[in-house]
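Engineer: The following block contains a protein sequence and its predicted model.
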Amino acid sequence: MNIDLTMVIVYFVIIFLVGIYKSGKQKKDAESYFLSGRSLRWPAIAMSTIATNIQAGHFIGMGGAAYVYGLAWANFEIDAVFGILLATFFFVPLYLKMKVFTITQFFEIKFGSFVALSYSIFSLILFGIIYMGGALYWGSYAINGIFADELTLLDTFRKLVENLFEISLNPVTFRLYIIVVFMGVFSSLYVYFGGLAAVVRTDIIQLITLLGGASIVLVLAVKAIGGFSELYNPANYPDITTGRDHLMHLFLPSDHSKVPWPAVFFGMALLHIQYWGANQVILQRALAARSLKDAQIGLIVGGFLKYVFAALIIIPPIALVGFYKPLEDPDQAYIVLVNTLLSPGVRGFVIMGLFASLMSTVDSIINSVSTLFTFDIYKKLINKDASDENLMKMGKKSIPFITLSGIMFAFALIYIKYHGFNLPLSLITNEISYHIKAGYTILVLAAVFCTNAPRKLVVFVFIGSAVVSLAFKYFVFPDMNWLNRTGWVIVIGYAILAIVSYLSPGKKVKWKDLFIVDSRQVGYFGIVLAVSLVVLNVLFR
């Protein structure tokens, strides 16, 4: 057993022990299990939130896209700051004021039980299946690519299964299936015992590990291409297809098929509102904040961390284009970097970081989806008088089913990847989820800014947005960029609700009453974050 694999195994053991630490002494009530007793301070909120957000799919999937499209793919990270700022000063203060466990409960207060139930069901599908399956897929893809030689034991097991059932199995996909099952089950175990407190404890360790490992790859990749200035040298990109002279441009031509610059400020920006403002998986730490100040500072610090990870994820694959032979599969970019640039031991540390990104995402999804199911389905529809003990038991019982759902979707992604699909797979998973996310964005904007919108109309627009999105894709605007298409769905849906809300009787909402800042210090931090977003867009345009 080599040193890299040994380091990874030891890391798994440490994470598991940290996860279950003090689980037996934890208070036996729902608030402690699902929201860590609403006691989180801003450093924990910042680190755990970003650890949840950054997954192996960012390094493998986004890295593959960056290898092809360059810095433009960093917009998915950098422009997240727009959504973070709205969540910090408009959405999260309302959630904390209402002391909700889930975002669904907020929507129920605003729009009634049907909208809330619809949101919850869509969320269970989006997070428990698509997000979790995607995270497990990318993790297995990375593990198999890096540890191909060390996984010969799985080939022995495969042959045993083939002989036992008299079937023929693909060696690569079989290894991926086994890895997916292992990672899903492993991550679910410490969530089962420790709840959100376990997730936050492990996330902090995993973020630090991830930052360290990814920083090493960034430094070595830039050194390999000849320094930072060489990233801007057109001679390093002879086969560039973006329409620009090098890959270090944030903005691509307006007619680019994947990330045209208008889409960055339109569809992409609007979708960040949903991800950071109405996402149970991301906002569960903010909901568990000790105070509004902790929640707001935690999210703002998280915004600055997004800049850091934009560099860590996107720049190394760009550098790879300049110093390595062309890759047939762009998704191999980060794996090639790890296997090419790193020596034993250092390689193990970086691999630990990749595992950290996977586990921190999967454990958070499991915890949040369990919370959604327990409060929005079980307590609301099955056992309205459930005690805290009943809620905790049901939350734990739901974990195996959530894990299984994510595993099955990961299996589907593996099948797609290894049956003739050659483009970066993140494009497909994004498009699938955005049919749902458009409705989420409309819903959260309407809940905050359209207080007089009729509930039946909200239901119609929310459900109808997915139908309109599909119609736009397959019938009306099949050639339109997917971000722009989703942006138009959001604009049309929200415009309908905003106009009707304005014309309806009742007290009109005032923006100044919705913009909530805990203190002047928090306001200054927010201004700095907002200005930095503008500066980065100008500098790297």
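Structural biologist: Nice, thanks for sending it over.

Engineer: Going by C-alpha atoms from here, please, whenever you check contacts or count neighbours.
Structural biologist: OK.

Engineer: In contact with Tyr137, which residues?
Structural biologist: For Tyr137, the contacting residues are Leu176, Val180, Ala410, Phe411, Leu413, Ile414, by CA atoms under 8 Å, 6 or more residues apart in numbering.

Engineer: nearest to Pro344, of the residues you listed?
Structural biologist: Sorting the contacts of Tyr137 by distance to Pro344 puts Leu176 at the head of the list, at 23.5 Å, by CA to CA.

Engineer: From the chain's centroid, how far away is stretch 201-218?
Structural biologist: In terms of CA atoms, centre = their mean, to the nearest Å, the centre of stretch 201-218 is found 16 Å from the chain centre.

Engineer: helix/strand/coil for Phe122?
Structural biologist: What DSSP: H, G, I helix; E, B strand; the rest coil gives for Phe122 is helix.

Engineer: That one - nearest residue in space that isn't next to it in sequence?
Structural biologist: Residue nearest to Phe122 in three dimensions, not counting chain neighbours: Ile436, with 7.2 Å by CA to CA, 6 or more residues apart in numbering.

Engineer: Please list all residues in contact with that neighbour.
Structural biologist: With contacts defined as CA under 8 Å, 6+ apart, Ile436 is in contact with Phe122, Leu126, Ser465, Ala466.

Engineer: What of Leu305?
Structural biologist: Residues counted as contacts of Leu305 (CA under 8 Å, 6+ apart) are Ile50.

Engineer: Quickly note the distance from it to Lys27.
Structural biologist: For Leu305, the distance to Lys27 under the criterion CA to CA, to the nearest Å works out to 32 Å.

Engineer: ok, and here's another one to check against it:
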Amino acid sequence: MALNVPGLIAVIVFYTLTLATGLWAAWKAKKNEQKNRQTEIAIVGGRNLNVFVGLFTTTATWVGGAYINGTAEIVYLPSRGLAWVHAPLGFAITFIIGGLFFVKPMRSKKYVTMMDPLQEKFGQTMGSILFIPPLLGDVFWFASILASLNATVRVILDVNGYLSIIISACTVILYTLLGGLYSVAYTDVIQLIFIVFSLWICVPFALLNSASENIAYTAVRDLYQGPWLGEIQPSHIARWLDDLAYLGIGGVAWQIYFQRILAASSSRQAILTSYASGFLSAVMGVPSILIGAVAASTDWNQTSYGLPTPNERGESNMILPLVLQYLCPTFVSVAGLGAIAAAVMSSADSSLLSSSSMFAYNIYKKLLRKKASDREVICVMRLTMVLLGTAGMGLAFLSSSIYDLWFLSGELVYALLFPQLCCALFISSTNTYGSAAGFIVGLVLRLLGGEQSLKIPPLLHYPGCTLIDGVYVQLFPFKTFTMLVSLTTIVIVSYLAQVMFMKKVLPVHWDISKVFRKEILHHSQHELQEQEALQQN
């Protein structure tokens, strides 16, 4: 197979257009710096994103390379099928929950990042520790979506995908570094348009290819890869619900969501944007579902790909680019490559901006250098982008395990960060000691639960833990269980700490986080004054 020259030209044109849009948005942000603070311009776009841009950037961030490729792969896999596709429904749930419960309390105090309420409630040090799970999640996510582009370029253009990883990472870092949220938001508009039109152009050609059976027929009949609708066995229902809760509820506790919510010009606009983005994100999964169904309905022996099938070759993770390459005309596969490249960049820039924003604003400015100027914070933010982007680019070359690492770090965000955020916003009685206890308990429970994809055996066997193909699999909803235990621990330990310090069961000098010290001293002075008044009388 020779180098696909038209495809290469199309990719170059797309990258040039994206970079030009990002640089224009950076210039627009520079103009607004005279009227607004530099930090808020870079992180939340001056809080003036309109509905159109807000909707596109929020949707494009979720509809990334992993979402597009992963959805098609799960539909195609004989052991999974459509029944196990959680992402479209899960993302819709994320935006509904966010719009209903989290938008107003986050915007009412004009927070800049998701870490602000955590540091405000639990202190700067504890808030900084809570930064670790989303940091790992963003870096692994950046790497996993770059790796998905690597696989696509290797299949469609027949070139070494490593070069595409480097070029994509450098392009994303450059325009994100220069323009902050403005560049990310406006390039997301271009990228989402590419995704919508490019993927939908591919679908009819794949459906009508002579090597593929009618997907309505193969949905319930076993022909080539098994019925692509899939099924949920009764013993797996709890695990299915656990995965859905992880994506739906855990998806709220990410800076990439709040960055866009806080950038909207009003709370009403932010809520409407959240709901509309949930609907649009779910709809964007339809092309990938259809492509996965086509792949499961294809007699690959009738294509130039031949036998064995992609599943038998261990290439299920590349099923979307394989369908584009072998079941679609060249110009259509090139369009599909543009869609995947757009999806990759729309999520990659958001992950970079997310972690660099929290580090520069919440760690550097609030903990390390409280007197840092806006210009200094921006410089730190840009340096962090380069470092995190470089780390993610390096990890992308280890694509076989990066997606699993991202999934595990995402579970840590669900189990550890979501309960903390709920307590910081909605349960006023919680404190630093409860936060620390909840973090430790949640982390230990999650690690003891093991991880099948990373071949980490479970040390804690929950009810229903089953040996499948020589590997123990947790069928119990242990991710949600861990999250609930972490939440409960925060509340109970916070209450116990308050009672024991205020009742003086524990000495005041043990209050190392200084949560109750002022209140205890004030209460002691008040008691002393009352005793003196009684003695005088």
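Structural biologist: Noted; the coordinates are in hand. Source: prediction; values computed, not measured.

Engineer: before we move on, the earlier item: hmm, which of the contacts of Tyr137 of the first structure are common to the second structure?
Structural biologist: Contacts from the contacts of Tyr137 of the first structure that recur in the second structure, judged by both residues aligned by TM-score structural alignment, their matches' CA atoms under 8 Å, are Val180, Ala410, Phe411, Leu413.

Engineer: So which of these are in helices?
Structural biologist: Val180, Ala410, Phe411, Leu413 (DSSP state H).

Engineer: Show me which of these are buried.
Structural biologist: Burial of those was assessed by neighbour count (16 or more other CA atoms under 10 Å); the buried members are Val180, Ala410, Phe411, Leu413.

Engineer: Need the kept ones among the contacts of Tyr137 of the first structure in a markdown table (columns: distance to Leu470 of the first structure).
Structural biologist: What follows is those, written out as a markdown table (distance: CA to CA, whole Å):
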| residue | distance to Leu470 of the first structure |
| --- | --- |
| Val180 | 30 |
| Ala410 | 23 |
| Phe411 | 24 |
| Leu413 | 21 |
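
Engineer: and which of the residues you listed is nearest Leu231 of the first structure?
Structural biologist: Minimum distance to Leu231 of the first structure across those is 32.8 Å, recorded for Leu413 (CA to CA).

Engineer: Tell me which residue of the second structure lines up with that closest one.
Structural biologist: Residue correspondence, TM-score structural alignment: Leu413 of the first structure in this structure matches Ser399 in the second structure.

Engineer: How about that match, nearest residue that isn't a chain neighbour?
Structural biologist: If the residues on either side of it in the chain are set aside, Ser399 of the second structure comes closest to Ala147, at 5.4 Å by CA to CA, 6+ apart.

Engineer: again, but for Gly184 of the first structure
Structural biologist: Nearest-residue entry for Gly184 of the first structure: Thr403, 6.0 Å, with adjacent residues in sequence omitted and distances by CA to CA, 6+ apart.

Engineer: is it true that the one you found lies in a helix?
Structural biologist: Yes: according to three-state DSSP, Thr403 of the first structure belongs to a helix.

Engineer: and it, what pairs with it in the second structure?
Structural biologist: Counting by TM-score structural alignment, which is the criterion used here, Thr403 of the first structure corresponds to Gly389 in the second structure.

Engineer: Check the gap between that match and Leu395 of the second structure for me.
Structural biologist: Distance of Gly389 of the second structure to Leu395 of the second structure, given as CA to CA: 10 Å.

Engineer: The two: which has the busier surroundings?
Structural biologist: Neighbours per residue (other CA atoms under 10 Å) separate Gly389 of the second structure from Leu395, with Gly389 holding more: 24 against 19.

Engineer: residue contacts, that one?
Structural biologist: Contacts for Gly389 of the second structure (CA under 8 Å, 6+ apart) come out as Val139, Phe142, Ala169, Ile173, Leu352.

Engineer: what does Asn484 of the first structure give?
Structural biologist: Residues in contact with Asn484 of the first structure, defined by CA under 8 Å, 6+ apart, are Pro262, Ala263, Phe266, Gly267, Met268.

Engineer: what do you get for Lys30 of the second structure?
Structural biologist: Each residue near Lys30 of the second structure by CA under 8 Å, 6+ apart is listed here: Gly179.

Engineer: all helices of the stretch 1-150 of the second structure, in order?
Structural biologist: 5-32, 38-44, 51-62, 65-76, 87-97, 103-108, 115-122, 124-129, 132-156 (DSSP state H, counting those that start in this stretch).

Engineer: Tell me which residue of the second structure lines up with Ser188 of the first structure.
Structural biologist: Aligned partner of Ser188 of the first structure by TM-score structural alignment: Ile173.

Engineer: quick one, the helix or strand that contains that match and helix 51-62 angle?
Structural biologist: Assignment of secondary structure by DSSP states H and E places Ile173 of the second structure within helix 161-207. Going by axes from the mean of the first three to the mean of the last three CA atoms, to 10 degrees, helix 161-207 of the second structure is angled at 100 degrees with respect to helix 51-62.

Engineer: in the superposition, what's the average offset of helix 161-207 of the second structure relative to the first structure?
Structural biologist: Helix 161-207 of the second structure: mean distance to aligned residues in the first structure after superposition is 1.4 Å, counting by mean CA distance after the TM-score superposition for the first structure.
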